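Participant: Here you go, sequence then predicted model.
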Amino acid sequence: MVGFKLRVISPEKVLLEAEVASAIFPGEDGFFGILPRHAPMVSLTASNLLTAKLSDGGDVDLLIHDGFAEIRDNVLTVLTRSAEKASDVDLERARSAAERARKRIRANKAEYDYARAVSSLRRALAREKYGNRS
């Protein structure tokens, strides 16, 4: 099967490097579907689920949180602030984080705090939605 390489990288480590048949990742303005020999592109990513079909037939689900994606020379590279397996999400912690972020948004103090709270809320909502997914 013809595929392409998927690399997911955080500041700390390479989280995934695999040969895949297809991938769907969350862009700032919606989801992008990637197949082998995709045209080169760069996009901002959003906090949401990245899914990939491995060349051997398995599946990968990763929650990624803000960053960039580049497809070039049959390699999709996702540089993300952080990422985690959907199955590793602590749902109770995600719910608590979402509630804290909502409170900070309602308080609407400094613009910087508001932007951080919105980003935190997006991460928490993605974790709630896709957490414990196998």
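Facilitator: Perfect, I can see it now.
Participant: alpha carbons only for contacts and neighbour counts from here, please
Facilitator: Noted.
Participant: Can you tell me the closest non-neighbouring residue to Ala69?
Facilitator: Of all residues not flanking Ala69 in the chain, Val78 sits nearest, at 4.3 Å (Cα to Cα, 6 or more residues apart in numbering).
Participant: what about Thr45, neighbour count?
Facilitator: 24 (other Cα atoms under 10 Å).
Participant: Output the longest helix belonging to the chain.
Facilitator: helix 111-130 (DSSP state H).
Participant: which residues of the chain fall in helices?
Facilitator: Secondary structure of the chain by DSSP H: the helices cover 91-107, 111-130.
Participant: What residues of the shortest one count as buried?
Facilitator: By that I understand helix 91-107. 91, 94-95, 97-99, 101-102, 104-105 (16 or more other Cα atoms under 10 Å).
Participant: The structure to be compared is supplied as follows:
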Amino acid sequence: MTTIRCDIVSAEAEIFHGEATLVVASGVMGELGIAPRHAPLITRLKPGQVDVVRPDGERLSFYVSGGILEVQPQVVTVLADTALRAADIDEAAALKAKQEAQDALSNRKDAIELAEAQAQLVQAIAQLQALERLRKQLKH
């Protein structure tokens, strides 16, 4: 077996369904590379990028807001509240969200607002990093 099926699903829709030779994601404990015949595994994901390498060598990039990655013998499943193709990320909105989160952090009010602002900042930065990686891939 030289490929594994990969499904990336958000709360709203299936974002990707297809064969892959490698899936790379940011787990809470570090980067994960999942290839065919990987041992079964379930882990939480950090907000960040998920890369899927297709059998033809094409590399697809997706942004996830965090979630769960499950590896079974025949399939890798990414379940996320929010998942977007990197090319579909709205850079202006991500920059605005980053600025708003930074403003909220500098105007610390209470612990709940602080935690929400930190989470929004992490997600905005992860979206911008996914865009940057996509741009680098397109240049090569």
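Facilitator: Done, it's in. On a predicted model such as this, the values are computed, not experimentally measured, just so you know.
Participant: Overlay them and tell me the TM-score.
Facilitator: TM-score of the superposed chains, computed with TM-score structural alignment, normalised by the length of the first structure, equals 0.91; 134 aligned residues with a Cα RMSD of 1.6 Å.
Participant: tell me which residues of stretch 60-74 of the second structure are tucked away?
Facilitator: 60-69, 71-72.
Participant: ugh, wrong one, stretch 3-21 of the second structure
Facilitator: Buried, per 16+ other Cα under 10 Å, within stretch 3-21 of the second structure: 3-10, 16, 19-21.
Participant: Equivalent analysis for stretch 26-36 of the second structure, please.
Facilitator: Those buried within stretch 26-36 of the second structure under the rule 16+ other Cα under 10 Å are 26-27, 32, 34-36.
Participant: Tell me which of those residues fall in strands.
Facilitator: Among these, the members falling in strands are 26-27, 32, 34 (criterion: DSSP state E).
Participant: Just list the residues touching Leu121 of the first structure, thanks.
Facilitator: Counting by Cα atoms under 8 Å, 6 or more residues apart in numbering, Leu121 of the first structure makes contact with 97-98, 101-102.
Participant: Apply 10 Å and report the result again.
Facilitator: 47, 94-95, 97-102, 104-105, 115, 127 (Cα atoms under 10 Å, 6 or more residues apart in numbering).
Participant: any idea how far it is from Pro26 of the first structure?
Facilitator: Distance, Leu121 of the first structure to Pro26 of the first structure, by Cα to Cα, to the nearest Å: 16 Å.
Participant: Could you do Ile34 of the first structure as well?
Facilitator: From Ile34 of the first structure to Pro26 of the first structure the distance is 11 Å (Cα to Cα).
Participant: got it, and Met1 of the first structure?
Facilitator: Taking Cα to Cα, one finds Met1 of the first structure at 25 Å from Pro26 of the first structure.
Participant: for Arg37 of the first structure, same thing?
Facilitator: 19 Å.
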